[in-house]
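Asker: sequence and predicted structure below; questions after.
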Amino acid sequence: MNKITFKEVGKFEETRFEKIHNEVFEDAAHASKLVAHEIADLIKQKQGMGEQCVLGLATGSSPIKVYEELVNMHKEGLLSFRNVVTFNLDEYYPMQPENRQSYYHFMHQHLFDHVDINPENINIPDGEVPVEELHQYCIDYEMKIKHCGGLDLQLLGIGRTGHIGFNEPGSHYNSGTRIITLDHITRVDAASDFNGIENVPKKAITMGISTIMKAKRIIMLAWGHKKSDIIKETIEGEITSEVPATYLQRHKNTVVILDNEAASELTRIKTPWLVGQCVWTEELKRKAITWLSQEVNKPLLKLTDKDYNDHGMSGLLALEGSAYDLNIKMFNVLQHTITGWPGGKPNADDSKRPERANPAQKRVIIFSPHPDDDVISMGGTFSRLVDQGHEVHVAYQTSGNIAVTDEEALKFAEVAKEMISGNEEAFHQVVTSIRNKRLKDTDSPQVRKIKGLIRRMESYGATRYIGLKDCNVRFLDLPFYETGKIKKKPVGKKDVQVVIDLIREIQPHQIYAAGDLADPHGTHKLCLDVVMEAIVQLKKESFMDDCWVWLYRGAWHEWDISEIDMAVPLSPDEVNRKTNAILFHQSQKDKVMFQGEDSREFWVRAQERNRATARLYDAMGLADYEAIEAFKRYYF
């Protein structure tokens, strides 16, 4: 494989909007393998010429799968790193290399400890350089890159500020390696790795824009919805120091590798009718007409032929005949997504409803990645299913222990220590462990157990409030999660088997799972992968013929209205009931450890998101509800 591979298997088409070559892939893992193979081909080519291969390397979540594939190739005897020299982009300052948050630790954990690279060929900015020596150190780092002949290939990620390396907004095109003050947004995004923003260093050493731009080849990676806005600015916007990644528009050998979520705001993907002729599938019609309604701020039934023609949709109009026909059809499609009976309405015509009428009482499994996602994301629907007599089971996939603060755990441990006699020593050890914990330390098993129990008891409080029996609440504690660290183990057969066993036991008519891939620590994605793999392995069993899968989204992002297959309206009382259920999760209130870029508390996010969905339906001319929870059906 080589650089041509991307052109062959990707989906890139030149448009007048895009200024950097980019490729979009369904799966980030597959794209990462292609990148790894390009890097491997370059290493081998240099080996054949008897030359060193000089790589600029990035850290963060984006390149992890690339490094995994490079390690796999090495272990299989297909790749040697003996001729490789590496220069990392950046490092926090100050930072000790043995600290698990350091990029030194990251690179050794994910790549260097597993391949045959000469340790003398590894170059990572030193986070312990004395302040008075920093200026000369940065000059020397630049000179060492030049002495090696420059970077043959630079691997990049991108931050939400548009930074590449740690070149934050305002970085000059001619900037070299230097010390820099980190943007607040960058520190917020790193907060989960440091157990709070207060522990994130405020400075870093970074290669400069000029250094990066001198690389012979640049590959930038971006995965996930939260990168979509900055990717659009980078690829389609004007070159500006406020978005340093836009400087890549001046580089003649750059490719940006994206998954569908990261590419979702690009014009050719979000609104392809503005780019050129379209094949008007039913899905694309729905996307285009709901977009048009929002763009011109008109209800669906008031859209005119002129609205369609003025917004690049004349081809659709010619295909369908008139705006009137299109409007009525789309109005009916959205109308039929709305139901107050998420489990199906008994003894009713279900031909225009999102769920089946029969069986009247369904067996339901709600998979919740963390012990509060069920009520945050679908608390109203959850309550409605219970009230309408369905057999509802909730399965909490992980303990959620890392999201409990040390202060919260200490409070509970001290209460337990005071109340329970005869076992004071065990609680004394827990209290001592928390009080003496350093930033780089991992919680002990006893501390993780207490934190997990806090989440568990909060979950019982919420489900009891909704009316669910304790026996219908399952805590799966999937093994991949139980590391005590932000970084999880890879999903394995044991994780999948736990979910298979539960589905086989319940034989559900409905499965609800978290389809939100934007959560800042990636657990939702891994939990969804487990459920999907379980479904793949079970789908040939007869009971699965009657099982429908509904995906909800979590606290970070909602389905686009064109994607919604079931919309469950909530009354004001139901919104309050949902909020009260969320508030049982007191350890997640006031101090949210992993809130991502959104500083609002979860109950506030849920209320505002559900009300925004209701307003959107209302603006399109449908019924005006207090709030709406949205679901997308997954077909297997």
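Answerer: Sure, I can see it.
Asker: switch to C-alpha atoms for all contacts and neighbour counts from now on
Answerer: OK.
Asker: how close does the closest residue to residue 275 other than its chain neighbours sit to residue 235?
Answerer: Among residues not flanking residue 275 along the chain, residue 268 sits closest, at 5.9 Å (CA to CA, 6 or more residues apart in numbering). According to CA to CA, to the nearest Å, residue 268 stands 12 Å off from residue 235.
Asker: equivalent analysis for residue 223, please.
Answerer: Distance, residue 223 to residue 235, using CA to CA: 15 Å.
Asker: these two: which has the busier surroundings?
Answerer: The residue with more neighbours, out of residue 223 and residue 235, is residue 223; 25 against 22, by other CA atoms under 10 Å.
Asker: that one against residue 262, yeah?
Answerer: Yes: in this structure residue 223 lies within contact range of residue 262 using CA atoms under 8 Å: 5.2 Å.
Asker: and residue 573, how many neighbours does it have?
Answerer: Neighbours of residue 573 (other CA under 10 Å): 11.
Asker: contact partners of the helix or strand it falls within?
Answerer: Using DSSP states H and E, residue 573 sits in helix 572-583. For helix 572-583, the surrounding residues in contact (CA atoms under 8 Å, 6 or more residues apart in numbering) are 372, 375-376, 379-380, 383, 461-463, 465-466, 589, 602-603, 607, 626-627.
Asker: comparison target below:
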Amino acid sequence: MPSSYPLSEVEKSFQKEAGQGHNSTLIPYLTVDNFPKLGLMTACRFLEWAAANPEGVISLPTGKTPEFFIKWTQFLLENWDTEKGKEIRSKYGLTSVKKPKLEGLHFVQIDEFYPISSRQKNSFFHYVNKFYIDGFGLDPKKALLINSDEIPLAEGRNFHQVFPDLKVDLSLRFREPATKLEKIQQESIYLIDKWCGEYEQKIRDKGGIGFFLGGIGPDGHIAFNTRGSHLFSTTRLTETNFETQAVAAGDLGGIEVSANRLVITIGLDTIVYNPEAVGIIIAAGEAKAQIVKDSLETPMTNLYPATVLQKLKNGRFYMTKGAASKLTDSLDNYYKQGDWTQEKTEKSIIDLCKKLGKYGHRLTLEDLKADKYTSMIPNVSEETVKEVMDSILAKINRGTTKEKNEVLLHTGPHHDDISLGILPHITTQLQENTNEAHFSVLTSGFTAVTNTFVINTLTQTKQLLDEGRIQMVKYEDFYTSGFKIKTDKDVYQYLTNVASEDPEESLRGLCHRVVRALVEIYKVENTAGLRETINEVISILRNSYDGEKNPAKIQKLKGMIREFEEELVWAHFGVQVKNVHHLRLGFYTGDIFTEQPEKKRDVEPIVEMFRKIQPTKISLTLDPEGSGPDTHYKVLQATAEAVRVWSEEKDLKDLKIIGYRNVWFKFEPAECNVIVPVSLGDMAVMEDSFANCYLSQVNASFPSYAHNGKFSTIAKRTWVSQLNDIQLLLGKNYFYLHETAKVRSSHGLIFFKEMNVKEFLEHARELEKSIEGML
């Protein structure tokens, strides 16, 4: 790190542990191994600063990103003088720091949706009060907060009266109002602008922000300063872009809401107004790697808002190694540090093909020696490229080898993860009759189902009941035991009518399953009670705000809808309902921060499933840093512990673990050891099954920031992109002239990593160690 950017004692400790050298970036940075460790580093630096600035001005982030920052801060404050607390403080530069008292700090809220009631639990106002004001013991009288309910509007009205559809048309700033309501809205917008200016002035009157901590969005946004925001921007009411709306969809109950909601945000100049400020951006995971590179290696520009931190001598990025993986520094360190490996050779050769736009067989020895990284390959020669090509061919051969006599257990954290990750590989396995396949989604997945979807489904169910078209309720024993049987019939009813192109009859299959779920959840005893229950659920949902945490029974109903969707997907290939296992692990609660997995509640059900199925291969989503949706690494922890427990009961030397990536992350060709060809037919099956079965997701209420549409489209694009990389190495001829149809039909590739139990447990152990002792 440049000498002009001196490190604090905490930063020196983490830099020493990471073994980092000089940063060549325009903003200094520090890296750690995983997401939980990122929270520890940030918490230590915050407490170090707070101890030195007991009456300083702080601005801290909202959302899921600061989960471990919040938990580690609270842990250290509560355990400052315990043995564990002293151990952590000694290791990370806090030995000589006196325990800080946070009640003297002045808090500044970074941003807020507008309009949104401060009473809503998905408002940032509520978040700040819960996790920072109350959670850190801050003084509410010293806090500058953004409360939509208290921002003055025209004629003393509230925002529901001024903006009855909760939409704010900012064009009224510049045009004549067309109606009386628009005139009131225009006057209100000017009043909000005035309030924002006053908020900005209050921050500056305090001397500006002294400690700023924020995340970075997929487009590079800091706070809600999206790509293109002026570097001298201040607090304002503004619109957002699609990437930001997609990220906010989870908070607001769907893209339908977030796309129409404005935001109030402090500006980029607000963040750097105090030249002595500590400004930290935290970033986790490979999905952030490109925007991190652009933000750290590009001179100051409005295209990358985080570049504004170049103005601060104490501006920093704290990141996981995955988020830093595309930095020039990281690539240099990757190749220069440690022993040279086959993985390094493969990565450097494949990347050189892409850099030069040359096929592998056309790379010359001069090309290899001229490149920064391939020139480092030991004994580099004309044979080096061929050796890499042979290695990749071996991976493809493993991906095309027919598996027999396997008991396969495919698992996923969420519904659709398995399908989006490795469906073409699974369909090949299912074509072999000696294989037995099971599927298990480990969480209920209810947060992905919108209130609107459930209301519409229940309304349709009620109509079918009134028309006498749900005949099973007429059977004498239906409400006592009949609702539990013939669940395969609902699946068959649905898919048969998909084939017949009769959407109305297909929907009847879903409504059948919803009736069964309602009877089970609400202990319904008769058809009259069923109607009452439907009306009650509809009423609760209509009176709930979007994004609100549902009552437990409605969560379960939403989860059972998702479970039915998963059964539909695998029924495409003849898999019976009994082979689709719904674990509903208890840590998944719908709260902003879910609990850590517990052995009895979350691990034992997985172990019991292993005992029952006796799999020879287990697939799972592999999140190397714990940086994806929090469900991913918590499921990974629970699964790893279950494998460990099972290994104490049974010799698992022959058990294979398949680690795959979902739409959030992807393997580099050099990282994986199995490559599976994907045909256009495979892609069509995946997209078709997604559209026909994942009914609650087909409208993409919670889309990826990378695509305004279905996740299946992203998966397909990933597979195609991976083929392009390998085609550049092997040449197109290898594929379309191959002796087997499976390879000739390749229009995409899937990468995954096969491990034995020892390798998998070692991998998972690194993540587990990072949060030991905290919880």
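Answerer: Structure received. Note that this is a predicted model, so its numbers are computed, not measured.
Asker: can you name the residues that contact the closest residue to residue 197 of the second structure other than its chain neighbours?
Answerer: Distances taken as CA to CA, 6+ apart place residue 235 nearest to residue 197 of the second structure, at 6.5 Å, with adjacent residues excluded. Neighbour list for residue 235 of the second structure: 196, 197, 199, 200, 264, 265, 266, 267, 270 [criterion: CA under 8 Å, 6+ apart].
Asker: ok but the last one is inside a strand, no?
Answerer: I take that to be residue 270 of the second structure. No: Residue 270 of the second structure is assigned helix when assessed by DSSP: H, G, I helix; E, B strand; the rest coil, not a strand.
Asker: for the stretch 601-750 of the second structure, which segments count as helices?
Answerer: Secondary structure of the stretch 601-750 of the second structure by DSSP state H, counting those that start in this stretch: the helices cover 604-613, 630-649, 680-693, 711-730, 732-736, 741-744.
Asker: ok, which of those comes nearest residue 133 of the second structure?
Answerer: Residue 133 of the second structure lies closest, by CA to CA, to one member of the helices of the stretch 601-750 of the second structure: helix 630-649, at 23.9 Å.
Asker: residue 548 of the second structure matches what in the first structure?
Answerer: Superposed on the first structure with TM-score structural alignment, residue 548 of the second structure falls opposite residue 441.
Asker: quick one: secondary structure of its match?
Answerer: Under three-state DSSP, the three-state class of residue 441 of the first structure is coil.
Asker: give the contact list for it.
Answerer: Taking CA under 8 Å, 6+ apart as the definition, residue 441 of the first structure has no contacts.
Asker: repeat for the one 5 residues further on
Answerer: Residues in contact with residue 446 of the first structure, defined by CA under 8 Å, 6+ apart, are residue 430.
Asker: so it is in which element?
Answerer: Residue 446 of the first structure is part of helix 445-466 when elements are defined by DSSP H and E.
Asker: mean deviation (superposed) between the following helix or strand past that helix and the second structure, please.
Answerer: Per DSSP H and E, helix 445-466 of the first structure leads on to strand 473-475 as the next helix or strand towards the C-terminus. By mean CA distance after the TM-score superposition for the first structure, the fitted strand 473-475 of the first structure averages 0.9 Å away from its aligned residues in the second structure.
Asker: equivalent range in the second structure for strand 473-475 of the first structure?
Answerer: Using TM-score structural alignment, strand 473-475 of the first structure pairs with 580-582 in the second structure.
Asker: what's in contact with that stretch?
Answerer: Contact with stretch 580-582 of the second structure is made by 438, 439, 440, 441, 442, 443, 444, 563, 566, 567, as judged by CA under 8 Å, 6+ apart.
Asker: which of these are buried, as a ChimeraX select command?
Answerer: Buried members of the contacts of stretch 580-582 of the second structure, defined by 16 or more other CA atoms under 10 Å, are picked up in ChimeraX with:
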select :438,439,440,441,442,443,444,563,566,567
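Asker: next, the buried residues of the longest helix seen in the second structure.
Answerer: In the second structure, assigned by DSSP state H, the helix with the most residues is helix 180-205. Using 16+ other CA under 10 Å as the test for burial, helix 180-205 of the second structure gives 182-193, 195-196, 199-201, 203.
Asker: next: stretch 206-218 of the second structure.
Answerer: By 16+ other CA under 10 Å, the buried positions in stretch 206-218 of the second structure come out as 208, 209, 210, 211, 212, 213, 214, 215, 216, 217, 218.
Asker: now secondary structure and distance to residue 539 of the second structure too, for those residues, in JSON lines please.
Answerer: Shown next, in JSON lines, are those (DSSP: H, G, I helix; E, B strand; the rest coil; distance: CA to CA, whole Å):
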{"residue": "208", "secondary structure": "coil", "distance to residue 539 of the second structure": "47"}
{"residue": "209", "secondary structure": "coil", "distance to residue 539 of the second structure": "45"}
{"residue": "210", "secondary structure": "coil", "distance to residue 539 of the second structure": "47"}
{"residue": "211", "secondary structure": "strand", "distance to residue 539 of the second structure": "45"}
{"residue": "212", "secondary structure": "strand", "distance to residue 539 of the second structure": "43"}
{"residue": "213", "secondary structure": "strand", "distance to residue 539 of the second structure": "41"}
{"residue": "214", "secondary structure": "strand", "distance to residue 539 of the second structure": "38"}
{"residue": "215", "secondary structure": "strand", "distance to residue 539 of the second structure": "37"}
{"residue": "216", "secondary structure": "coil", "distance to residue 539 of the second structure": "38"}
{"residue": "217", "secondary structure": "coil", "distance to residue 539 of the second structure": "36"}
{"residue": "218", "secondary structure": "coil", "distance to residue 539 of the second structure": "37"}
